[in-house]
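*Asks:* Sequence and computational prediction follow.
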Amino acid sequence: MVPVRLVGPRLAMREYHHTDGDVDALHALFGDPEVTRHLPFEPCDRESCADQIELYLEEAMAEERDTYRLAVTRLVDAEDPQDATPIGHASLTLGTYRSAHLGYVLGRASWGHGYAGEITGLLCDFAFRTLDLHRLAARVDVDNTASARVLTKLGFRLEGRARQDRFKDGAWSDSYRYALLVDEWPGPTG
């Protein structure tokens, strides 16, 4: 495995560690009903989060890696971001024809600080410049206006609305589909 480490002005992204600290941090995200409100799964218990990190590490070790699930940390939390406690989660899942799907989630204490934009920008730069991808896509719950604003601000274009594509809490919901092409990406500084 070649470990991924992305660094922005305020945030860093790194591989997960199978430690109590990273498991607790992922559980703080995926176990919070408010944080998972727009995600396609119900809140998870701590054991499920530990299993997830084990899966993330297996994916990272794959001979031909097609999934990147990264811990998001603040740069000021530790001298070395490798040791910092995660405040969020970012993912990039490669598809066909040099494409990928990206996603991110932040803990409630980190909402409203512009971190989602920085995460998305770092993922775009990694996808287009390092992985040489051509297209990035993102799915956004129709009620998640904050995430839609983040993507639009970074140049993603709305491609359509998928009707009743998710079933959660006993109800169907719609989502918006956004995409960004490599020649539309201005780079991290815009």
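*Replies:* Received it, and whenever you're ready, just let me know what you need.
*Asks:* CA only for contacts and neighbour counts going forward, please
*Replies:* Fine.
*Asks:* isn't K168 right up against P43?
*Replies:* No - in this structure, K168 is not within contact of P43 by C-alpha atoms under 8 Å, at 11.2 Å.
*Asks:* put this beside the first:
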Amino acid sequence: MQTLTGKNIFLRALEPEDLDFLYLLENDETIWEVSETQVPYSRYILREYLRNSHKDIYEVKQLRLAISGLDNTLLGFIDLFDFCPKNKRAGVGIVILDDQKRNRGVGTEALGLLMDYAFVHLGLHQLYANIAADNTASIRLFSNLGFEKAGVKKDWNFSGGHFRDELLFQKIKK
């Protein structure tokens, strides 16, 4: 069984051809709140990021994978960040770019594949996700895959002129 291949999608390393998609994603102001981005990214910076994306997770403490349909259509990205081998944990982030692919199982399958990879191949004990309290789709996604709400960070993010709560979800390997 291949860990990064599912029934309808597979997770793969980033490719130079992902530049245009990455450029649209990183410069989409509607998701800057989630990524804590405040300025646009140039194609040059993103090209350099792609050029270095092969570096080992143990070196750079993060891993971004492309979510691809079995027909090689790029559907989104899924990340491990704040990778901490000492404490055997990492954060998880996911974005599905096409509104028509959301709520159709792509995120569930991608997150399931990433969880298997993290727990089996990286030997992690836990994964966590930071989710805006009003992001019901993400709360449902992570909850359905066994993540449990561990806490509320009050007034954590400032967006749209006011503070918003952020929830911490954890999945601890049993």
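*Replies:* Yep, that arrived. Not measured: the values here are computed from a predicted model.
*Asks:* Give me the more crowded residue out of K168 and P43 of structure 1.
*Replies:* Set K168 of structure 1 next to P43 and count neighbours by other C-alpha atoms under 10 Å: P43 wins out with 20 against 13.
*Asks:* quick one: the more buried one is in a helix?
*Replies:* No - the assignment for P43 of structure 1, made by DSSP: H, G, I helix; E, B strand; the rest coil, is coil rather than a helix.
*Asks:* In space, what's closest to it - neighbours in sequence excluded?
*Replies:* Leaving aside its chain neighbours, P43 of structure 1 sits nearest to G31 (4.5 Å; criterion: C-alpha to C-alpha, 6 or more residues apart in numbering).
*Asks:* counterpart of the one you found in structure 2?
*Replies:* Alignment note (TM-score structural alignment): G31 of structure 1 maps to N27 of structure 2.
*Asks:* how about the strands in structure 2?
*Replies:* 9-12, 63-69, 74-84, 89-96, 126-132, 148-159, 162-172 (DSSP state E).
*Asks:* what about the ones you listed, which gets the closest to R51 of structure 2?
*Replies:* The minimum distance between R51 of structure 2 and the strands of structure 2 falls on strand 63-69, with 12.8 Å, by C-alpha to C-alpha.
*Asks:* List of residues touching the closest one?
*Replies:* Strand 63-69 of structure 2 has contacts (C-alpha atoms under 8 Å, 6 or more residues apart in numbering) with 8-14, 53, 57, 74-81, 110.
*Asks:* Now with 6 Å, please.
*Replies:* 9-14, 57, 74-80 (C-alpha atoms under 6 Å, 6 or more residues apart in numbering).
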